[in-house]
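Colleague: Let me see the structure of the following:
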Amino acid sequence: MTAVTTTTADTFRPALHYAARNTWLNDPNGLIHHAGVYHLYYQNNPFGNVHGNLSWGHATSTDLLTWTEHPVAIACDDDEEIFSGSVVFDKLNTSGFGTGTTPPLVAIYTSAYRQGSAHPGIQAQSLAYSLDGGYTWIKYSGNPVVDRGSANFRDPKVFRYDGDGGSYWVMVAVEAQDFKVVFYKSHDLKSWELLSSFGPANATGGEWECPDLFPLPIDGDPDNLKWVLIVNLNPGGPNNGSAGQYFVGNFDGTKFTSASTVTEGLQDPARLAEYQWLDWGRDYYAAVSFSDAPDNRRLMIGWMNNWEYANKIPTSPWRSPMSLVREVSLRTIEGNLRMVQQVAGDLTSLREKGPSFSLEAVEISDGQHVLDGAAGSVQRIDLSFAPGNAEEFGIVVRGNGVEGTRIGIRPTEGSIIVDRRESGQTDFHGSFASIDTAPIQTRNGSYELTIFVDRCSVEVFGQEGQVTLTELIFPSSSSSGVSLYAVGGTAIANKLSVTQYA
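Modeller: Model prediction:
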C-alpha cells in the first residue's frame, strides 16, 4: 500500500500492493529485515515509467503491507546501470566497511557496464555499503569484485553459510544464457572463489535469472531440512512468458544437488507441466526472499508483471506493482516435497470498508449468478467448492455483466483457470488476453480458494497455498461485481466470505 491518492487518471493504482509513485519498477532487490524494518529495494528507472536507466529504488515497511517510498538508493551513472542483487548485514564487519560500533549493510549487485566504461558490455558483481541502516549507500572503490568477462553474469544472492566446512559468505548468481547457476565463496565479501555450478535442468525455455538458495524445514520440523534453489526464467513459463521455478535438494556448502530434477539439460517441452513452479500465473517474476526475517520465516516477494507486455500495461504515471509478500514452507504432499505459500502480512491491520459478505451451502446451477452485497474492487475472498456434475464452476470478480475475470475449476481436467480475456483493457498487447491454467485436485472432496483482488490484479491461492496464480487485470472502475457460475451442470459453494478493504 502506498500513500498516494488514487485519481480518475490512476484507476489501477493498487491498494494492497506496493507500486512506485511515478516511475518504472521491476525485480525486487536487496530484501532484508534490519532493525525492525523491512527494506524492499527494486529495479527502478528514476527518470520514467518504462524499462531503462536501471537503479535501485527503495521502500520500507514494518508490517509488509504499508510501504513508504524513499529516494533512489543506488543510482546508475555514466559507467554502469545497477542490475539486480541482494543485501546482507555484515554484523562481524568481515568486509571492513563498518566502524568499531557500526557494522555495515552491504549490497552485492550486478554492474551492467555501459559502452565507454572500463568494462564495456560486461556484467560483473560489485559492492556498495551503508552505515545508516540502508538509506544511503557508498559504492566500493574496488568494484567489480567478481568478473567472469561475461555479458550475462548477474543477479547475485548472498547469504551467510555455517556448516561443517566453516562459516563464510556464499554467492548464488547466474550465467543467464547458459542456463547455469554458479556458486562462489568469500570470507570478506571482496575476494570470491568459485565453488560449483548447477544446470541446465528442467525449464530452459528462456534466460535464467534472479536465483535464490535457502533451507526450509520439512513439514515444520527444524531438525529435518532441505535446501530450495529458486531460478526465475524469461520466457518459458508454464503459461508463456516470465515465470519462476524451484528445485528441492541439498547444499553442502560447496555444491547444490537437486532431488527434484525432472529433465537434465535442455527442457522437454512435453514435460513443462511436471516442473515445480513458484506460480502458474502470468505475472509473478524475479521472486526472491528476505534476509534475516524474524523467527526464521522465509518471506518472498515477486515483480507482478511479465516481460511479454511489461512496458505496455496501461498504468500511469507509475508502471508495475509488486506482489503481496508470501511466507513459504516445504510440505510433503502425496509423497513429494512441495513449496506452499501464504500471504505473510496481517491483513486484519488494514481498514475494512463496508460490511462483509458470506454464504454457505448454496447450489450453483448452470449460468452466472450475481451475489448482491459482495461487490468490491479491493477484497479478500475465501471460498470452498464441492464438485457436482458441472464441467466448470467458479467465481467471477471485478465484473459488470459484460467484463469480468473468471476463476474456475475444471474437475475432469484436474485444473484451475484464470480467464482474463474479458477482464477489462486487454488490447494494449496481443498476448495479454489469456486463459491460464494450473493443476489442482480435491482435498477431502473440496476445492479451497483464497483470492486477493486489487485494483489491477488477482492473486489466487488454491488448496491452502499448494498452487498459486498471479494475474494483472485492468477493469473499468465500475466493474466491481462478484458472481458464482457453473457450466454444463451444477456445483456446491460450501462457503464463501468476502472481506472488503478500502
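Colleague: only C-alpha atoms for contact and neighbour calcs from this point on.
Modeller: Noted.
Colleague: Now name the helix or strand holding Ala438.
Modeller: With elements taken from DSSP states H and E, the one containing Ala438 is strand 435-439.
Colleague: Which positions in that strand come out as buried?
Modeller: 436-439 (16 or more other Cα atoms under 10 Å).
Colleague: Surely Asp178 touches Pro200?
Modeller: Yes: the criterion here is Cα atoms under 8 Å, and Asp178 meets it with Pro200 at 7.3 Å.
Colleague: Of all residues in the chain, which one is nearest the centre?
Modeller: With distances taken as Cα atoms, centre = their mean, Gly302 lies nearest the centre of the chain, 1.9 Å away.
Colleague: neighbours of the residue lying closest to that residue once chain neighbours are set aside, just the number please.
Modeller: Excluding the flanking residues, the one nearest Gly302 by Cα to Cα, 6 or more residues apart in numbering is Ala287, at 3.9 Å. For Ala287, the tally of surrounding residues (other Cα atoms under 10 Å) stands at 28.
Colleague: hmm, what's the outermost residue in this protein?
Modeller: For the chain, the largest distance from the centre (Cα atoms, centre = their mean) belongs to Gly100, which lies 37.1 Å off.
Colleague: Quick one: residues contacting that residue.
Modeller: By Cα atoms under 8 Å, 6 or more residues apart in numbering, the contact set of Gly100 is empty.
Colleague: Can you tell me the SS state at it?
Modeller: On the three-state scheme (DSSP: H, G, I helix; E, B strand; the rest coil), Gly100 is labelled coil.
Colleague: how about this one, so we can line them up?
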Amino acid sequence: MVHTIGKSLVEKSSNMFQVLVVLCVVVCCNLTSAFAQEADILIADFEESSFSKWQQEGYAFRKGPANIKYKNTYKIKGFRGKGFASSYMDKSLKHVGSLKSPEFLVERDYINLLLGGSPFVNDAGVKLLVDGKEVLSIAAVKGYNLNETSIPVKKYKGQKAQILIYDKSPGYWGLILVDHIVQSNKKIGYEPLVLPINITEKLLIFPVAKFGTARQMDIKVDDVIIHSISVCLAMKDEDVAWWGYLDMSDMIGKKAIIALEAKVNSNIQKMIQCSAEPRLLQLQHFDKFRPQFHFSQLQGWNNDPNGMVYYDGKYHLFWQCNPLGTSWGNMYWGHASSPDLIEWTEHKRALRSGGGKGLPLNMRHDSMATGACFSGSGNIDHNNSLGLNTAEKKTLLLFNSDMNAGIAIFSSQDGINFKRWMKQYPLGLSGRDAKVVYHKPTQQWIAVSCLDNKQHGKHYPIFTSKDLQSWELKQNFLDMHECPEFLELAIDGDKNNKKWVLMEANGKYFVGDFNGEKFIPDTKEKQTTIISGSCYAGQCFSNTPDGRAVYIAWAGFDTDNTVFNQGFTIPMDLCLKTVDGGKVHLYANPVYEIKKLRRKIEIDTSTIELNKNVKVYALALAGDLYDICLSIEKKGSPKSFSLKIQNMEMTYDFESQRFDDHHVPMKGGKVTLRILVDRPTIEFFMADGYAYKLHERKNLSGSHLNKITFSAEVSGTDKVLINNFKVYPMKSILKKNGE
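Modeller: Purely as a prediction, here's the structure:
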C-alpha cells in the first residue's frame, strides 16, 4: 500500500513537472515575443564618419557628423557615443541645409531622439514626413545640451516615414543638434506639470541640475505671477548640483501654483520645498573660488552692479543676477548692504525679471518688470518728486532698464521691499542703463542713458527733469557705449574746484564741465584709469556722505560651475588729481576701510636691490590672501622690472613708463604698486592709483600662493630698488562654523 501510494505520488509529480515545463516555455515565448515587439528600433546614431544613406542638401551639416573634439570646443553636452548631427558654426553667418533619412516603416508609438539648438521652428528643427508629406515639425529648447524628446507617431503606424533635420537660418542661433533617433513604445523627455504648494516659509528651494537646458517655470498666487524664470531643474537626487531659492516671504500662508516642464517619471514634485533658509551643500568658505574679502553673492550668476546708493546709514549694492543658474540669464537684481563697504549682508532680490509683454502690471508681483531687468542706477528722492517721502524718511529709487518696456522706477520706503511706480511705466526716456543724478545748482534731475541708432551710433542721450516724470533731451554725447557713470569730483581735494566725469562701461572716460544741460569734455580723447578688459560696467554709489565717490565694477571670472559664478572688484575711492602738464586724471584706490582686514604683517623689508649680479629675487608666502605694498625705484638706466605672483606676471618698461601695454608714469624715478590678492583675483593699483587692472587668478588647486618673484633687466651699474615692501595677510569676511 505504501508502495502504491509512492508510485502514485511519483506519477503525479512527473505530470506536474511536465505541466510546469510547458507553462514556462509558453511564458518565455510570450515574454520574448513581447520584448521583441517593444524593443527600440534604431533609425540613426551618427557614429559613422559620414551621413551614409541620408540625403543631404546644402552645407549646414558639413560632410559628416560632429565628433568629440567638436563637443569639447563648444561645450556641447547630452549626446551619446562619439558623434552627432550638428549645424552649429561659431560664426555670425553660416551655411544652411538639411538631412533627410531613408524611408522606414512606423512600427512604434514614438520616435525618440536627443535634441538641442534653436527654439524657433522656422529657423531650425526636425520634421516628420509621412508618405512624403510633412505632418509635424518640432524645434529644440534653446541651448547646447541635447535633451530627450519624444515625437508621438502612433497614428502613423504601418505607414512609411522619413526624418528631416533642417537649418534654414544663416544666423548664429539658427542651429540644430540631433543624436540617437529610435522608434520606441516608451515616452521620454518632458511634459507640462502643475504643482500646487502651500507656502509655509519665506523661501521656495529648487534642485538645480549639473547640466542641461533651462526651461520656463512660472509661479502664481491668486492668479498673479510671482516669479517667471527659466531654470534647468534636476529631476532626481543624483543630478543635483546645488539648491537655489526664490523669495516668497510676502506669500506665507497662501497657496502657490508652480507651472513647469518635468521629465517623464521624475521626482521633482517632492524635491521642490519650502524652507526658512537657503539649502547649502557646502559652506561658503570651503569653495576654492569664493572671494574671501570681496563681496560675492551666495548663489547664481552675477554681472553688472546696479542701483548703487547710500541710504539710511548703509551702502546698498544691487546687481544683475540669475537666481537659479550659473550662466547669464533671467536678470533679477540682487541686493546687499553694508555699513562699512567690508561686511555685507545679502538681502532678498530687489527686482524680478518679468512675465512678458501683454501681461497687465497688476497681474504680476510689485517688484516684477515686464522683461529682463538690465542695468540702471539708484538715488534718493531728494525733492519728493514722486510724493512718496514721509516726515521720517525719504524714498529710495531704483531706475531699472526693463528690456520689454523701457527705463522705469521702482521705489522703497524700507530699503528692502520695492514696488513699481505705476503712475508712469515706463518713464518715457529713450535708451537704457540710465544713471540718474540730482543736480543741486539747477534743482533738477539728470539722466544719462545709452542708445545705439542709425543717426548717432552708440551714444549717451542726456535728459533733464524737474519732477522725474517729464523729461527733455538736452544733448547726444557721441561714441559712448553701455552703463554710463556721471559724477562730479573735486580736483586735488579742493571742493571749490570741481569737474565732471563721464565714464562708459569699459572704464574709459572724459573729464569736463557740465552746466546742467550739456557736458563739455576737456580733451578729445578718452582717458583710462580702469584698464579695459579687466573689469566692466562699474558705477559709484549715489548720495554718499561728503560726496565720496566709491566705485565697484563687475569682475568677470569663471568659477567652473560652482554654486556661484562671477564677482565684483574691491570697492574703490575715486578722485581727480592734476598730473604733469596740468591735465586732470581720475585716480582709483582701495577704500581705506579694507585696512582693518589686515592681519599681522608677514614681510616688512625696507629695500631689495636687483642688479647685474642679483637679477631675480623670490620670497616665500605662507598663505593666499594678501594686501601687498611696494615702491619700485630705478637707479641709472635699467631696462625693465617684472613681478610674478602665481601664474600672473607684469613687466614695467622704464623708458616708455608702461606696465605691459598701459601707461603708468613714474614720479621722481619711482612708481608705487598696491596688490590685493584674493582667491579668484589679483588687483593692481599702480602709481598711487593712476591705473588699475584686475587679473583672474587661476590654478587654485592649492591654497597657497607659494611665492612672489621680482626680476629686472639690468646691466653695468644700473639697479632697481624695491622699497617699503610690506605684505599683510588678509582676514576673510566669510563666517565659519560657530562664528
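Colleague: quick revisit: could I get the buried residues of strand 435-439 of structure 1 as JSON lines with distance to Gly142 of structure 1?
Modeller: Shown next, in JSON lines, are these (distance: Cα to Cα, whole Å):
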{"residue": "Asp436", "distance to Gly142 of structure 1": "47"}
{"residue": "Thr437", "distance to Gly142 of structure 1": "48"}
{"residue": "Ala438", "distance to Gly142 of structure 1": "47"}
{"residue": "Pro439", "distance to Gly142 of structure 1": "49"}
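Colleague: With respect to Phe83 of structure 1, which of those is nearest?
Modeller: For these, the closest approach to Phe83 of structure 1 (Cα to Cα) belongs to Asp436, at 29.9 Å.
Colleague: and the gap between that closest one and Ile416 of structure 1?
Modeller: 8 Å (Cα to Cα, to the nearest Å).
Colleague: on that earlier part again, trace the residue nearest to the centre of structure 1 over to structure 2, please.
Modeller: Under the alignment (TM-score structural alignment), Gly302 of structure 1 pairs with Ala553 in structure 2.
Colleague: and the gap between its match and Gly507 of structure 2?
Modeller: Ala553 of structure 2 sits 9 Å away from Gly507 of structure 2, taking Cα to Cα as the criterion.
Colleague: Residues that sit against both of those two, list them.
Modeller: With Cα under 8 Å, 6+ apart, Ala553 of structure 2 and Gly507 have common neighbours 536-538.
Colleague: Turn those into a markdown table, including distance to Ser150 of structure 2.
Modeller: Output for these, formatted as a markdown table (distance: Cα to Cα, whole Å):
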| residue | distance to Ser150 of structure 2 |
| --- | --- |
| Tyr536 | 43 |
| Ala537 | 43 |
| Gly538 | 46 |
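Colleague: what helix or strand is Pro211 of structure 1 on?
Modeller: Secondary structure (DSSP H and E) places Pro211 of structure 1 in strand 207-218.
Colleague: Now do the next helix or strand after that strand against strand 207-218, angle only.
Modeller: Next in sequence after strand 207-218 of structure 1, counting helices and strands by DSSP H and E, comes strand 221-234. Interaxial angle of strand 221-234 of structure 1 relative to strand 207-218 (axes from the mean of the first three to the mean of the last three Cα atoms, to 10 degrees): 170 degrees.
Colleague: Against which helices or strands is strand 221-234 of structure 1 packed?
Modeller: Applying 3 or more Cα pairs under 8 Å, 6 or more residues apart in numbering; DSSP states H and E, one finds that strand 221-234 of structure 1 makes contact with strand 207-218, strand 243-251, strand 285-289.
Colleague: what do you get if the cut-off is 7 Å, keeping everything else the same?
Modeller: Using 3 or more Cα pairs under 7 Å, 6 or more residues apart in numbering; DSSP states H and E, the elements in contact with strand 221-234 of structure 1 are strand 207-218, strand 243-251.
Colleague: Dump those to JSON lines, plus distance to Pro46 of structure 1 and mean neighbour count.
Modeller: Below are those laid out as JSON lines (distance: least, Cα to Cα, whole Å; neighbours: other Cα atoms under 10 Å):
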{"stretch": "strand 207-218", "distance to Pro46 of structure 1": "21", "mean neighbour count": "23"}
{"stretch": "strand 243-251", "distance to Pro46 of structure 1": "25", "mean neighbour count": "24"}
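Colleague: possible to save those as JSON lines with distance to Leu189 of structure 1?
Modeller: Listed next are these as JSON lines, based on distance: least, Cα to Cα, whole Å:
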{"stretch": "strand 207-218", "distance to Leu189 of structure 1": "17"}
{"stretch": "strand 243-251", "distance to Leu189 of structure 1": "20"}
